[in-house]
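> Build me a model:
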Amino acid sequence: MHAYRQFAAVYDRLMEDMPYPEWMRFARSCWERYGVPKTIADLGCGTGNLSIPLARSGFHVYAIDLSAEMLTIGRNKWDASPQHTFRTQEGSIRWLQQDMRDWELPQPVDAVISFCDCVNYLTEEDDVEAAFRAAYGQLKSGGVFLFDVHAPRTLARYAGEQPFVLDERDIAYIWTCELDRERTEIEHKLTIFAREGESRDARYARIEETHVQRAYEPAWLRGALARAGFGNIEIYADFRLEPPNAESERIFFAAVK
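Presented below is the predicted three-dimensional model:
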């Protein structure tokens, strides 16, 4: 698994166009259906782009990530937030460096989320099964586990459309992909140039990143959830409470303990 060591410093800049509000809307729609939680574990929380708005909304959040650097950035954002000091609803965040395959909380939570294709970073079936067992073990009875993954066709699309290039004043990258079709596993290689400072002669830091993701068939993921003990497993697609089809790119799961 990737710990995002150097990447943490530029993560928010590169991810600013990600559909975080859509993930929030999807989660809320599911909670209206399965039960509104008070306590939430956010697996693969990164720099807190979902944990922080959840806490601002009054939820008590355990923000869990493997990367200490990502957690430090998230904690600093939360501490600097005006809502952290002057909020009307008493939410909270506890930042925890743990592996999503083997994590533990002081007490079970009402809901677990893992968005932004975190599960795709588990590239062995045994690791996915372990993550599902851990989520099941840390949920209260009746709690719901929500997560999303890239569909296999999405990884194939990345491989077909690469390379990707960004060239802006403060940051640039070259992003190439190589797909192992037998394993439906993709290796992303990024060379990132991040501007250091605002002066005319500011230098650019070069960051080399390699990320590996694997896509799994929805039927297999459903079976793995059932083997972990989950019941009432529903499969949705592309941020809507509708079943996936052959064109779906991002697959969502809701599984109840």
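
> drop to CA atoms for contacts and neighbour counts, all remaining ones
Fine.

> Can you show me the strands along the protein?
Per DSSP state E, the chain carries strands over the ranges 39-43, 60-65, 92-97, 109-114, 139-150, 164-167, 171-180, 185-196, 203-214, 231-237, 250-256.

> Does Trp31 touch Ile40 like I think?
No - Trp31 sits out of contact with Ile40 when judged by Cα atoms under 8 Å, with a separation of 11.3 Å.

> Compare those two (neighbour count), which wins?
Between Trp31 and Ile40, counted using other Cα atoms under 10 Å, the more crowded position is Ile40 (25 against 17).

> how near is the more buried one to Pro243?
Per Cα to Cα, to the nearest Å, Ile40 is found 25 Å from Pro243.

> Kindly report the same for Ser67.
With Cα to Cα as the criterion, Ser67 and Pro243 are 33 Å apart.

> Please give the structure of this sequence too, so both can be compared:
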Amino acid sequence: MEDMPYPDWLRFARQAWEKHGMPKSVVELGCGTGSITIPLVNSGFEVTGIDLSADMLSVARNKMEATPQGNRLFREGSIRWLQQDMREWVLHEPVDAVISFCDCMSYLLEEKDIISTLVRTYEGLKPGGIFLFDVHHPNTIIRYDEEQPFVWDEKSVSYIWTCDLDAARCEIEHHLSIFVKEEQGNLYQRFEEVHVQRAYDPEWMKVELIKAGFRDVKCYADFEWVEAEDDAQRLFYVAVK
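Below you'll find the model as predicted:
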């Protein structure tokens, strides 16, 4: 499959912090297997990776331990892994910055879940702290439905990706059939995945950020510092407490 643009998310975060103040302590909501968390830790930030999946966190821990400085950074407290729900996450002390990339918040399927996450994140930030996150633009969800099916075919892995759209909710269910070639012979293993995501009106999101308490809210497009328009694929929110 195509590589996820992790360097682009990291670049966007650094640029945002350069504009608003470089943090020391960072929380990543929906950290998954640590593909963003670990580079941040190795760059000198104190990071807490939060995810609901124990399996994801186990992979992240193993990846961190496999890095040259992994064990030392863990002993020094530069990295923590916590299994928590992003809608209710809590630490004992506020942090300088919170991030949630890879459209993690698009997996929150009810408005109340978005609102809970925004409120909890505001409460978990220090004054002047910054919240960065990206979600799908509503038009992206519609384009997925219009342009499906998607097929990716390489020597070692292939997939077929189809979608079911609930237009009234701007919610989409992704169905992936993944075929992975075994090391020996010409046999393939088949895996099935289902992902459900929802997109929210950008103006509604801005209003809810302000209602949560954030005083400076901006929305940009596709990893760039340009105001988001209807042709944006990803919306990047920058919200300052």
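
> TM-score them against each other, please.
Overlay of the two chains. TM-score (TM-score structural alignment, normalised by the length of the second structure): 0.94; 239 aligned residues with a Cα RMSD of 1.7 Å.

> out of Ser67 and Pro243 of the first structure, which sits in the more crowded spot?
Neighbours of Ser67 of the first structure and Pro243, each counted by other Cα under 10 Å, are more numerous for Ser67; the result is 21 against 13.

> residue contacts, the alignment partner in the second structure of the more buried one?
Taking TM-score structural alignment, the alignment pairs Ser67 of the first structure with Ser53 from the second structure. Ser53 of the second structure makes contact with 32, 83, according to Cα atoms under 8 Å, 6 or more residues apart in numbering.

> With the one 10 residues further on instead?
With contact taken as Cα under 8 Å, 6+ apart, Lys63 of the second structure is in contact with 33-34.

> switch to 10 Å and redo it
Counting by Cα atoms under 10 Å, 6 or more residues apart in numbering, Lys63 of the second structure makes contact with 33-35, 38, 57, 70.

> With Leu155 of the first structure instead?
Taking Cα under 10 Å, 6+ apart as the test, what Leu155 of the first structure contacts is 161, 177-181, 184-187, 213-215, 249.

> and with 6 Å instead?
Applying Cα atoms under 6 Å, 6 or more residues apart in numbering to Leu155 of the first structure gives no contacts.

> mind checking what it lines up with in the second structure?
Using TM-score structural alignment as the criterion, Leu155 of the first structure maps onto Ile141 of the second structure.

> Pull up the gap between its match and Val196 of the second structure, please.
Computed with Cα to Cα, the distance linking Ile141 of the second structure and Val196 of the second structure is 11 Å.

> Over to Ile38 of the second structure?
Ile38 of the second structure sits 27 Å away from Val196 of the second structure, going by Cα to Cα.

> repeat for Cys170 of the second structure
Separation of Cys170 of the second structure from Val196 of the second structure (Cα to Cα) stands at 11 Å.

> Please apply the same query to Lys112 of the second structure.
From Lys112 of the second structure across to Val196 of the second structure, the span is 17 Å (Cα to Cα).

> what about the two, which has more around it?
Neighbours per residue (other Cα under 10 Å) separate Lys112 of the second structure from Val196, with Val196 holding more: 16 against 11.

> per the alignment, that one corresponds to what in the first structure?
Taking TM-score structural alignment, Val196 of the second structure has Val212 as its aligned residue in the first structure.

> now do Val26 of the second structure
Val26 of the second structure maps onto Ile40 in the first structure, by TM-score structural alignment.

> just Glu229 of the second structure next, same as before
Following TM-score structural alignment, the counterpart assigned to Glu229 of the second structure within the first structure is Asn245.

> so what's the spatially closest residue to that match that is not a sequence neighbour up against?
Excluding the flanking residues, the one nearest Asn245 of the first structure by Cα to Cα, 6 or more residues apart in numbering is Ala237, at 8.0 Å. Ala237 of the first structure sits next to 243-244, 250-252 when contact means Cα under 6 Å, 6+ apart.
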